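[1] below are the sequence and a predicted model for it; my questions follow.
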Amino acid sequence: MLSGLKSFLNLPGVSKFMVILYDALLGGLCMYLVIQWRYTFEDVPTPAGVAESATAVFIISCICAWILTDAHKAIWRFISLDDFKRLFQAVALSIIITPVILFFFFARAEGFPRLASFVVGPLFFFALVMSRVLVLFVQNGDIRAIFRGQNSNLPNAVLIGTQQSLHIYLRDASRKAAGPGYNIKGLIGTDADHRGRSIRGIPVLGNLDELSSVYSGLKNRYDRPPTLIATDVNPGRTKSYDLVRKASELGAPLVRVSQTRPDTLSPFEASDLIGRELRALDIEPVRRFIAGKRVMITGAGGTIGSEITRQVTAYMPERLILVDNSEYNLYEIDRELRSSTPDAHRNWFPFLANICDIPRMEEIFVAEKPEIIIHAAALKHVPLSEVNPIEALRTNIGGTRNILSLANKYKAESFTLISTDKAVRPTNIMGASKRIAEMLTMGQTGKSPKMSTCAVRFGNVLASTGSVVPLFEEQIAKGGPVTVTHKDVTRYFMTTEEAAALVLQAAALNSNQRPELGSIYVLEMGEPVKINKLARQLIRLRGLVPDRDIQIIYTGLRPGEKLTEELIYDEELLESTYVDGVLRFTGAMSAPEVTKGFIDTLLKYVVLRDRKEIKKSLAKLLPDYKPNGSLNQKQKPKDHAQPKPKSETI
């Protein structure tokens, strides 16, 4: 019954009628009480029918005045000064109408106290204001920010969001000295039909389905087209897609409330289209894990490595050891840290080094003795790895073995490998090499009783070097075409900041686990994103229309590429952790010595560059993996003796 009543009250027009009825009855009550008080005060009987007729007339006058002034359209919990002004006008109009009607139609208002209107007006207005302020206070807990101004020099805007997010934006904007920076001409609701109502004095013009007609009307009315402002901090992927598409079709400027700084606006970016909510992470365990420790980050200049470096810096390590094979990348992260850190607090050192160069890496371990190692160095580009398979194996497997061996030798406390979803049932050499690197990491447990080891597995990182989003943006900037491998291909995505934060969370989490247990941590990636749809939305973000302004070409899946990616094997039973967004698979590797022997044999043939034997070794480690690319090329006849493997490099 209650749900039925609620549904009835939510019907279009019903809530506004209830507001008019409540206000009119409240006005009638005020009129009746004032007349009764007037005659009681003079100890004179009230003339028959005077109070009743005046009350009835005043109720009718209020209904008319409310309709004429739109005083009933404000949503009480979002009331503003403009709404109070409209209420004052409606009360004043009712006070003027009532005596006129009584004079002409009720015996020249005989018996009606002449001062009644002057008493009823303030009393009625006070009662109206207090009832709305009470609702505002109970619903929002804040009655201060009810003022809003207009500046003809500011650009016009339309706000789009849920009623709560619209109110919060308007409330917070009114507290700024400069205001919101826009003249807000109307609101578009996304969660309920409040068309015809107002929030903080600004009219609700319709819902998202009516955006096109509303925007066209405003565009024709004003010299400059209004900007669309999305007020929801986390609108979700579907709603973001819909809004970006509509804005593109309208040619409307589109901005949004920033996720990290809600008091500012920012353009829609690719990260808004993956529909992931920012996670509220508990940083205290990470702070305890890192503070006062010597932390080594390999691949420190890469997309993930550099973000991990930034975040680790905030947790006050004793020493930060930055290792990278790219001179430019290392220079960039070093320059960034120098520009943001006072000289007295510079506690890092950039080491130009290749993780496959054992003497160089041991030199760094001897000098720095890292306690925590985050291993982000890798060759990760799938097509390049397919045409350079030996280099991918050498770096991703051999380099990982080197760092693990040195970490064990120099008694590091923690080792964390950054892996990938492509390591699950791999179909390309990059994924295969990362899967074997995971096996190396899991096999380390037991060998180093005081060192915790784990791997962290996640999907694609937005805007990372070589990823699809920067490629699409470059193609769009050049006018197209945008190349998509397959119209049905999907991928998991997360932002660089989130990926780095969750890696640190997993490393801190693993440090509290028994060292003899190896773990693979899987980061929750949400729903996979269709690459075709992502490409279309990126085109729309630039105010263009797919297939009209920018063509999309489907090129076909490349060697080793899947339609969909997976995050876990069937036999990996994940358990939740106390960190939101981090799941864990814990276990020991069966026959670790046998696996280690297979890996050593594989790396021996990597050094010899013997493709045939490499394929045989891969088949022993990953029976279901079928190599693609240049590993299938026939080797040239051996004109010279193969070089002997060198112990100092791999």
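    Nice, thanks for sending it over.
[2] from now on I want contacts and neighbour counts done on CA atoms only, so please keep to that.
    Noted.
[3] quick one, what contacts Thr400?
    Contact analysis of Thr400 by C-alpha atoms under 8 Å, 6 or more residues apart in numbering lists 355, 375, 437, 440.
[4] this is the comparison structure:
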Amino acid sequence: MATATRKKSLLITGATGSLGGELVARYYSEYRVFAHGRNADKLLRLKMRYPRIELVLGDLRAPGIRDAVRQANLVIHTAAQKYVNLAERHCFYTVDTNVNCTFELADLAARHGVEQFVFISTDKSSFPTNVYGITKYLAERLILELVEVYPQTKFVICRFGNIFGSNGSVVQLWLDATRRQQPIQVTDPEMTRFMFSLEEAVEAVHFAVTHGRSGDIIIPKMKSVSLRDLMQLFHNSRIEVIGRRPGEKVHETLYVQGEISTGYETEKYYVLNPHDTTRLHLRDLNSAECERVSVKTLRHWLEQLQRRAA
């Protein structure tokens, strides 16, 4: 009898998050998936939808992480402490989770011969002004240093803006407030953010997996939204303007001049790489100056989000 081809193994950290859960769905049939998360209830619900996944419960230093890494061909690291306001008040925890644990996981993966490590970063790492952004900037720098140390492992970074409707996002917070018949809290209506859909985020990760080179920083060509535009989706809700929180920018940057200036671009992505020989002539990518997501598209994304939640 012919021996069945053994599937490659994939560890997804933060698998109970919005992006992590969609990545489980994307790669479920292709890989043996290890799904990591800290919430047992959410992991069990994920297991009910995808019975063949193997669960890894705990923080990023849990014993199960080490066991999963030993068996993994690919690691996609989405887990993070991502809340800007919490990061300002819980600096030690945020640094430990986003910097120390990321480095330890990436180093462990390389030492165990993992073929590829994909790290999900944020636009807040570019010209950071808050604890969260600084931790992601440091994690990016550490990942790029590991490129030199472990040439046998491919390290790829995805630098994302906001994913529309992801867990803990402003859209989710406003939806929760609306359900409770409470006013939606707006920090600054003129604030802008880079934003794309969950489907586009999954597509970008897959581009990193299939096309990424070691040392690549992959930046999707995203449009931006203002809070004023998002407020149009909640025109029947009461609005309370509360002002910007500590560490928040009015506008975000995906890239600033003085960062890595070599790489290439496609129709959908900028791909930065310090080892590339081709110079990219990029200006600062600022959310105040780029094309805006239309309100029609925002409504479409909201409908998709509500269908997924139903």
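    Received it, and whenever you're ready, just let me know what you need. These figures come from a predicted structure and were not determined experimentally.
[5] what's the TM-score here?
    After superposition, the two chains reach a TM-score (TM-score structural alignment, normalised by the length of the second structure) of 0.82; 269 aligned residues with a C-alpha RMSD of 1.8 Å.
[6] sorry, back to before: take the contacts of Thr400 of the first structure and keep only those in helices.
    Under the assignment DSSP state H, the contacts of Thr400 of the first structure contribute 437, 440 to helices.
[7] SS state for the most centrally placed residue in the second structure?
    What sits nearest the mean C-alpha location of the second structure, by C-alpha atoms, centre = their mean, is Ile120, with 4.3 Å. Classification of Ile120 of the second structure using DSSP: H, G, I helix; E, B strand; the rest coil returns strand.
[8] now swap in Cys158 of the second structure and tell me
    At Cys158 of the second structure the chain is in strand, as set by three-state DSSP.
[9] so what corresponds to it in the first structure?
    Under the alignment (TM-score structural alignment), Cys158 of the second structure pairs with Val456 of the first structure.
[10] burial check on the alignment partner in the first structure of Lys7 of the second structure, number of neighbours?
    Taking TM-score structural alignment, the alignment pairs Lys7 of the second structure with Gly292 from the first structure. The number of residues packed near Gly292 of the first structure is 13, by other C-alpha atoms under 10 Å.
[11] that's a strand at Gly292 of the first structure, yeah?
    No. Read with three-state DSSP, Gly292 of the first structure is coil and lies in no strand.
[12] measure it to Gly479 of the first structure for me?
    Separation of Gly292 of the first structure from Gly479 of the first structure (C-alpha to C-alpha, to the nearest Å) stands at 51 Å.
[13] repeat for Leu541 of the first structure
    As defined by C-alpha to C-alpha, Leu541 of the first structure lies at a distance of 14 Å from Gly479 of the first structure.
[14] next: Leu26 of the first structure.
    Leu26 of the first structure is 64 Å from Gly479 of the first structure, by C-alpha to C-alpha.
[15] between these two, which one's more packed in?
    Each of Leu26 of the first structure and Gly479 has its neighbours counted (other C-alpha under 10 Å); Leu26 has more, 17 against 14.
[16] so which elements touch the helix or strand harbouring that one?
    Following DSSP states H and E, one finds Leu26 of the first structure within helix 14-41. Here helix 14-41 of the first structure touches helix 50-69, helix 116-140, going by 3 or more C-alpha pairs under 8 Å, 6 or more residues apart in numbering; DSSP states H and E.
[17] what are the ranges of the helices in the stretch 401-550 of the first structure?
    Secondary structure of the stretch 401-550 of the first structure by DSSP state H, counting those that start in this stretch: the helices cover 429-443, 468-477, 496-511, 531-541.
[18] neighbours of Gly301 of the first structure, how many?
    Residues near Gly301 of the first structure, counting by other C-alpha under 10 Å, number 28.
[19] the aligned partner of Leu44 of the second structure in the first structure: what secondary structure?
    Alignment note (TM-score structural alignment): Leu44 of the second structure maps to Tyr331 of the first structure. Assigned with three-state DSSP, Tyr331 of the first structure falls in the helix class.
[20] for Tyr331 of the first structure, give me its contacts.
    Tyr331 of the first structure neighbours (C-alpha under 8 Å, 6+ apart): Gly301.
[21] what's near enough to touch Met48 of the second structure?
    The contact partners of Met48 of the second structure, taken as C-alpha under 8 Å, 6+ apart, number zero.
[22] relative to Thr16 of the second structure, how far out is it?
    Applying C-alpha to C-alpha, the value for Met48 of the second structure to Thr16 of the second structure is 13 Å.
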